[in-house]
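*Asks:* Sequence and predicted structure below; questions after.
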Amino acid sequence: MTKGTGCGALALAPAGKWKGGQMAQAAGAVEVRIGEGIVWVVMTGDAANRLTPELRGALLTELARAEADPAVACIVLQGAGACFSEGDDPTELEGPHATPDPATLCRRVEGCAKPVIAAMHGAALGTGAELALAAHYRIAAPGTRFGLPNVALGLTPAAGASQRLPRLVGAGPALDLMLSGQAIALEAAPAGLIDHLARGPIEEETRAFCAELRAEGLGPRPAAQRREGFAAPLAYQQAVAARRAKVAGSGNPAPPEIVAAVEAAQLLPFAGGLEFEADAYDTCRETEASAALRAVAAAERAAASAMTPARRAPHRVAVLGEGPLALPLVQALLPVAAGVDWGCDAPDVLHDGVIALHRRLEAARQGGSISEEVVEERLSRLRVGAPADMARSAGCILLAGPGQREVAAPAGVSRLVAYPGRVREVGLRFAPAPLGARLVEVIAGPEAQVEQIAEAEALAQQMGCLAIRVRSGGESVGGRLFDAWCRAADALVDMGQSPEAIDAACRDWGWRRGPFLRRDQMGLLRLGAQTRAEGAVNWASALAESGRMGRENGAGFYDWTEVGVPLASAEVDALVVARRPAAPALPADMLRLLLIGAMANEGARMLATGMLRRASDLDLVALEVLEMPRWRGGPMLAALRMGARAVREALASVAHPDRAFWAPHPLWDDLVTTGGADWPQR
């Protein structure tokens, strides 16, 4: 079998009952065609060809018909539209799969008495990829993406991938695919995964592939009987051991189970390995961590579906200003905008900025992430000059710093405020920063127009970001959450707790950087403006006044070594004790409950005022801005897991001068009354 490149479209006619190889009417989620001894079974579900129970049942039916027809020599599985299949319907992940489940379908495909060929294009993901693995042969159009993303949901594969894939490609490549959850282009597939990369129209090449199978007398080739991946037993075991060490201590339950399942593939009979995988899938699905990961994925889908439908983004974007956001914005926009015009009143700032941009792009080139041609192409689309000149031909204007609000804009061109400050119309807040941002808060101010919001969301999509719509006069969800986190942590210190113990409670929960470590790394002087109630202390300001500025000068809430390692500080302990009375140490779970509860309480206020539409949007912001562990799900979900009644009572019990901050919002009463299943949506 030879490899090549190319792809083509498949002209389909419906088929169903089979008589002597003739076409007849078919129904439902597949279309079928028979000719030249080949049955084409084409998935025609939704746009992603998700393997719903209906589609799985239809595939089983047509597979049985093809197997029973003497005129059929080969069976081809293919997807209609833009892809092969993107796998499960997400709604099925919350419980056991309906009958027939994906594992049953894949076992039936693998056990077919006639060769089954998966002809892939677009994407084969999740159980879609597992269906392709169950086929006896795999053909792919160029650019086809193949991936097993279950790990991102806290789940193992569900239909045999942990047993079939290592038999084909070995433990190392199989584990890398399953543990990363990332899709790969099949041009770069590990040896053994695909049998042919198409050069021309995929239908033609699949037909030729089938003819070659028949000419060579090649029949079914079940992955269960393949052993190429086991050819080097010691290397296989070493790969398993290395990945096991790498995922040790993971809060996500899936990675250790995936490693164990791949180990089982070498040690157990195939049927036993499938049972091992099924048990691991069920075990993972029932964990709180997997439920949280699935909730986050659902929140992302909800936020994406709420975005204004994608439209053509502006041809040119003008970035105006010289603040710290300007250069990162320019760099982030260059790969996606038709052109970027950077306007600034200070020519020396522009000169230095362009030099810095050259250095950044050159560093990326030397790191291998972009080519020299890409560097030159991006720089060719950059213009710099006076703000008024740069704004004149822009399709959209981003204000990167103050002082640019009065620059004239062409009629109908939106001006989006990208720096913290007042927003009358529309603003953008990138999380965590413009360059590499995964999320953007689209701030809809009191004078926002629908078209401006749509343009902001289109720009976010163009930059590959998820947009969260926020209604405020400039305040961001991320900013309010960060302030609430620090305010609660400082209050706990006021009440006798130590900064180190509070950070440790976060760290033990999987939250890598607690509120005091995080502020040390940011610099304490800049955080002194955070307000506190009378009688409450802003401990960042207190330490800065004593000369402890954070990591930048080697002393903040922690003492910092020359290589950047934070150590507990006796000086801080003494300073804190001198300013407030001692108190018994609270257990770590109570410290976490109060921190999470305070943030969720602030989230309740945002929901009640209409600043946010969904509690899950706040969770998404928290994951990016506060770096909360994804497998905990964010403060709104975590608070529900801790129990609405327990959180309300804990907040009400806090005796602290900042009473307005700690007072439970009335939404907690509603949650307790209704059983605390979920937050309301607006």
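*Replies:* Received, thanks.

*Asks:* going forward, measure contacts and count neighbours with C-alpha atoms only.
*Replies:* Noted.

*Asks:* What lies in contact with stretch 298-315?
*Replies:* 337-339, 394-396, 454-455, 457-459, 461-462, 466-468, 616-617, 620 (CA atoms under 8 Å, 6 or more residues apart in numbering).

*Asks:* Return the set of buried residues in that stretch.
*Replies:* Across stretch 298-315, burial judged by 16 or more other CA atoms under 10 Å covers 299, 300, 303, 304, 307, 308, 313, 314.

*Asks:* can I assume the second one sits in a strand?
*Replies:* Just to be clear, that refers to residue 300. No - counting by DSSP: H, G, I helix; E, B strand; the rest coil, residue 300 is not part of a strand but helix.

*Asks:* which ones among the buried residues of stretch 298-315 are found in helices?
*Replies:* 299, 300, 303, 304 (DSSP state H).

*Asks:* Please compare the first structure with the one that follows:
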Amino acid sequence: MSEKLGVATYRVESGVAVLTIDSPPVNALGLAVRTALSEGVARALADDSVAALVLICAGRTFFAGADVTEIGKPILPPLLGDVITQFENSAKLILAAMHGTALGGGLELALAAHYRVAVPSATVGLPEVALGLLPGAGGTQRVPRLIGVAAAVEMIGLGQHVNARQALSTGLIDAIVEEGELETQAIAFARDLLAKQAPLRRLRDLSTDLTLEQATPVFVGFRAAHPELFAGVKAAEGVLQAIEAAITLPFDMGIEREREISRFLIASPESAAQRHLFFAERAAAKFPGHEREKAPAIGTVGVVGDWIHAPLLEQKGLIGDGAAQAIILAMSNDGSQPLETLSRDATIVLVNRVEKLDALAMKMPDPGAVVGLSYTRGVAEIVVGGATRPAAALAAGVIARKLGWAAIFVGAVPGLVLGRLAAGLQAAISALLADSVAPADIRATGKAFGFAGGLLPDAAEGGVVDAGLEQRLVWPVLAEASVLVDEGAAKRSSDIDFAMVRAGLWPLWRGGPAFMAERVGHGQLTEWMAATGHPAQLAS
């Protein structure tokens, strides 16, 4: 006999309660799920027929993390930390049974259970550093106590995803059970623990394996091995500080220190930028105005002409012939290419020369299948013509990602998006040099902002960093980003940011030029453009 508790189902099987959470698509730890968890454990504790509780999730995954839409907003109770305390303090044995991806708060909740099992395909991890955050529900305090300080630094500091076999070897989980038998074998495992009178193991009661003196070389080594994690962004340093608290403070004080660092990171502009880019990357895969439309399946890709990236297609196992479902049409420098070789059945024709895409599309058997493709520094700009069908554009994005590239959708405008923004930066540098600004000062200011050295003038180090100089260097790019959005050249402002960061043309922790332009404000940017004689104008 099962009982509904909101998004959960509660039932008892021979003394073992099973609490199943079913909150599609990924069982994120939002308010409804937290409420069901709190009510479920309370129900088990009050049930005299229950000796143990198995926590499991329906659907494709265990809790895949916090509800990211709640980040930066007031969180309604019960808070995840309070639910975790309920689980950890349970007077009855609790076993977490994991499949899919137990990430972030999902793993933190599992760590509050007394024991953990997982199927072989499961993955666990604490990836919050990618959002400029740290695990804020006890992860930095429990993981070092369970798997050791050095392993915790690597796992949390790098946001690693750990497979079930690795998790078992480090002690993150206690057993691996068979695929398709998770619930049955988890119940059996719980009964075996009860039969053995296994202790209610609370990770908070453990001590770390290293003292602070012993851990200091670990921290120093991690910083030296991963300097990119400490340039501009703050989350990795926050992780090390929180793990240091796990070593030096009693558990409850360590939890409070973790929360203090977490609050600081959530409020930081660097984390805001990283969270913006996280959502920007998700959005970039969807065609604007057709967000629910799915991309057609793409098998092999044919190449007509001499395309520079054809070897990569072959390396990825994607190369086909001229009759393939998708065709790359590599135009020669004079723009000529025999079009009669193209299959009329092609779902998509990707053209490498995009200057006259619409005119070229009209010569094709199916103009709606024609999409432009421009590659720059690991980013594919999918050029959408006037006749291009959304399905064709989405298919182009699939091909680009199969090749390992990021992809954004852009309009057919001269220079496209990345080219115009890169040119905007170089024009700003040229203007500064023409005004006799010292190259060393431009370089120092640009590097302090976060630009890669290769984008800046060659000069000796030791120049002066100047805020006014930074504005003259950066704001022309913000202005150009705003113009691209106004023109419709960029289909979404967030696409600009995602592409610029992925191409290495903008520092991660700055969020992107469109992100910065929004924070500067339309009015202030318009006034600056008018005062400096910027050639373009923003829409009012």
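*Replies:* Good, I have the coordinates. A quick note: this is a predicted structure, and the numbers were derived from the prediction, not measured.

*Asks:* TM-score for these two?
*Replies:* The TM-score (TM-score structural alignment, normalised by the length of structure 2) is 0.89; 518 aligned residues with a CA RMSD of 2.6 Å.

*Asks:* Aligned counterpart of residue 444 of structure 1 in structure 2, please.
*Replies:* In structure 2, residue 444 of structure 1 lines up with residue 384, judged by TM-score structural alignment.

*Asks:* pretty sure that match contacts residue 372?
*Replies:* Yes - the pair residue 384 of structure 2 / residue 372 is scored as a contact, 6.5 Å apart, by CA atoms under 8 Å.

*Asks:* related to what we said a few turns ago, and the match of residue 444 of structure 1, what does it touch?
*Replies:* Counting by CA under 8 Å, 6+ apart, residue 384 of structure 2 touches 371, 372, 393, 409, 410, 411, 412.

*Asks:* what about 6 Å?
*Replies:* Applying CA atoms under 6 Å, 6 or more residues apart in numbering to residue 384 of structure 2 gives the contacts 371, 411.

*Asks:* swap in residue 506 of structure 2?
*Replies:* Residue 506 of structure 2 sits next to residue 500 when contact means CA under 6 Å, 6+ apart.

*Asks:* Doesn't residue 349 of structure 2 belong to a helix?
*Replies:* No - per three-state DSSP, residue 349 of structure 2 lies outside any helix segment and is strand.

*Asks:* Tell me, how many residues neighbour whatever residue of structure 1 lines up with it?
*Replies:* Under the alignment (TM-score structural alignment), residue 349 of structure 2 pairs with residue 415 in structure 1. Using other CA atoms under 10 Å, residue 415 of structure 1 has 24 other residues around it.

*Asks:* mind checking the SS state of the nearest residue to residue 415 of structure 1 once chain neighbours are set aside?
*Replies:* Residue nearest to residue 415 of structure 1 in three dimensions, not counting chain neighbours: residue 397, with 4.7 Å by CA to CA, 6 or more residues apart in numbering. Per three-state DSSP, the secondary structure class of residue 397 of structure 1 is strand.

*Asks:* Selecting buried members of the contacts of stretch 298-315 of structure 1 in PyMOL, what would you type?
*Replies:* Those of the contacts of stretch 298-315 of structure 1 that count as buried under 16+ other CA under 10 Å are selected in PyMOL with:
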select buried, resi 337+339+394+395+396+454+455+457+458+459+461+462+466+467+468+616+617+620
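
*Asks:* From the contacts of stretch 298-315 of structure 1, which land in strands?
*Replies:* Secondary structure defined by DSSP state E assigns 339, 396, 466, 467, 468 of the contacts of stretch 298-315 of structure 1 to strands.

*Asks:* Give the aligned equivalent of the last one in structure 2.
*Replies:* In structure 2, the position corresponding to residue 468 of structure 1 is occupied by residue 408, as judged by TM-score structural alignment.

*Asks:* any idea what residue 426 of structure 2 aligns with in structure 1?
*Replies:* Applying TM-score structural alignment, one finds that residue 426 of structure 2 aligns to residue 486 in structure 1.

*Asks:* got it, and residue 141 of structure 2?
*Replies:* With TM-score structural alignment as the criterion, residue 141 of structure 2 lines up with residue 163 in structure 1.

*Asks:* shouldn't its match be in contact with residue 265?
*Replies:* Yes - at 5.1 Å, residue 163 of structure 1 and residue 265 qualify as touching, with contact defined as CA atoms under 6 Å.

*Asks:* what's the spacing between the residue minimising distance to the centre of structure 2 and residue 360 of structure 2?
*Replies:* Nearest to the mean C-alpha position of structure 2, by CA atoms, centre = their mean, lies residue 278 at 4.5 Å. Remark: distance between residue 278 of structure 2 and residue 360 of structure 2 (CA to CA, to the nearest Å) = 36 Å.

*Asks:* And the helices in the stretch 201-350 of structure 1?
*Replies:* 202-215, 233-247, 254-267, 270-285, 288-306, 326-333, 347-366 (DSSP state H, counting those that start in this stretch).

*Asks:* what's next to the second one, contact-wise?
*Replies:* Taking contacts as CA under 6 Å, 6+ apart, the residues outside helix 233-247 of structure 1 that touch it are 171, 172.

*Asks:* Now do it and helix 254-267, the angle between them.
*Replies:* Relative orientation of helix 233-247 of structure 1 and helix 254-267, computed by axes from the mean of the first three to the mean of the last three CA atoms, to 10 degrees: 170 degrees.

*Asks:* Check the mean deviation of helix 233-247 of structure 1 from structure 2.
*Replies:* Its aligned residues in structure 2 lie a mean 4.2 Å from helix 233-247 of structure 1 after superposition (mean CA distance after the TM-score superposition for structure 1).

*Asks:* how much space is there between the counterpart of residue 304 of structure 1 in structure 2 and residue 386 of structure 2?
*Replies:* Taking TM-score structural alignment, the alignment pairs residue 304 of structure 1 with residue 285 from structure 2. Distance, residue 285 of structure 2 to residue 386 of structure 2, by CA to CA: 20 Å.
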